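Visitor: how does the following fold in three dimensions:
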Amino acid sequence: MLPSYHVGIVVADLRQAMAELSKIGFEWHAPIRNDSDVLIDDAPVTIRPWLAYSKQGPPYVELLEQMPGTIWAETGLHHFGVWADDVAAESERLTDAGIPLLSSQHDNQTGAPARYHQTADGVRFELMDIGRVGPGLTTYLSGAADNYLNGLAEDYFDSVARH
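Guide: From the prediction side, this is the model:
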């Protein structure tokens, strides 16, 4: 069994979802913007989603703002995030087991640090490279940069609201 660390939920409005889920007791780390190149239907697409992780966990709750035209277009429960020591090998194992690849991060030089697979019933799994993603995520989840990141996020969301 792969070790799970989060449940991903796609939301229409990140700040609104954070506020709503705070009412039932969730606390949040600062929102961050994650620039990534992904392959969707074998075509490279650059995405810039806003996301935030709960302070409670593991498993953490990851809120991810929806992105039309991608696998993150529909709101609701989206995926289970799991760690893998070797994403390529684990992805191949899942594909061989009949759980096809849905999308992957695209990095020509170092391989994909994240890949999504989906079961026949629509359950999605995000395989994350623990060696490449784990250290940065651990720093983020420590909350050490929350004040700084909250300031950046507020500046961005305020500028969007003014336009």
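
Visitor: please make it C-alpha for all contacts and neighbour counts, starting now.
Guide: OK.

Visitor: list the contacts for Asp85?
Guide: 129-131 (CA atoms under 8 Å, 6 or more residues apart in numbering).

Visitor: one more, please, to line up against the first structure:
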Amino acid sequence: MKAEDLFHLGVVTDDPRGARDELSTLLGYQWGPQVGGAVDVTLPDGDRSVDLQCSYSVTEPRIEIVSAVPEAPLWAATSGIHHLGYWSDDVESDCRLLEKEGFVVEATRALPGGGMFFAFARSRRGVLVELVTRTAESGLSRCWATS
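Guide: Below is the predicted model:
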């Protein structure tokens, strides 16, 4: 993991349209399409399907606006930055490294053929890090393409 692998700052909100409009008006942000749907995740209390909806800014530094998911505490509306999103060449290995440093893994999503698509891990000081497999970069980049 490296600082230069940071690719977005995530904000979770009950009002995603309002958050996007505010950032557009105040700072000139432009937005890609809203994407999402049912996602199977593993949380500390077990497996569940959650409806994750988000949009990424086309403008950099990239911001991800995530619609709050009331039944999933990890994605409850917050004020300010919710998480730091990093590309990972090996999500499982990076999770183990973070756990050795005292982070607690709060959610994961498996890849169809094995391994992890993403993981959320929180530090002892409350910093939430999202690791996303780098193999998803080309697909996710469509979320902030300008054309």
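
Visitor: superposed, what's their TM-score?
Guide: Once superposed, the chains reach a TM-score of 0.88 (TM-score structural alignment, normalised by the length of structure 2), with 142 aligned residues with a CA RMSD of 1.6 Å.

Visitor: selecting buried members of the contacts of Asp85 of structure 1 in ChimeraX, what would you type?
Guide: Selection command for ChimeraX covering only the buried members of the contacts of Asp85 of structure 1, criterion 16 or more other CA atoms under 10 Å:
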select :129,130
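
Visitor: longest strand anywhere in structure 2?
Guide: As assigned by DSSP state E, the longest strand anywhere in structure 2 is strand 46-56.

Visitor: how close does that one sit to structure 1?
Guide: Strand 46-56 of structure 2, aligned to structure 1 and superposed, deviates on average by 1.1 Å (mean CA distance after the TM-score superposition for structure 1).

Visitor: related to what we said a few turns ago, in strands, which of the contacts of Asp85 of structure 1 fall?
Guide: Applying DSSP E to these, the entries found in strands are Asp129.

Visitor: would you reformat the contacts of Asp85 of structure 1 as CSV and include distance to Ser103 of structure 1?
Guide: What follows is those, written out as CSV (distance: CA to CA, whole Å):
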residue, distance to Ser103 of structure 1
Asp129, 15
Ile130, 18
Gly131, 20
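
Visitor: the longest strand of structure 2: how far from the chain's middle?
Guide: 10 Å (CA atoms, centre = their mean, to the nearest Å).

Visitor: ranges for the helices of structure 1?
Guide: Using DSSP state H, the helices of structure 1 run over 14-22, 87-96, 130-141, 146-162.
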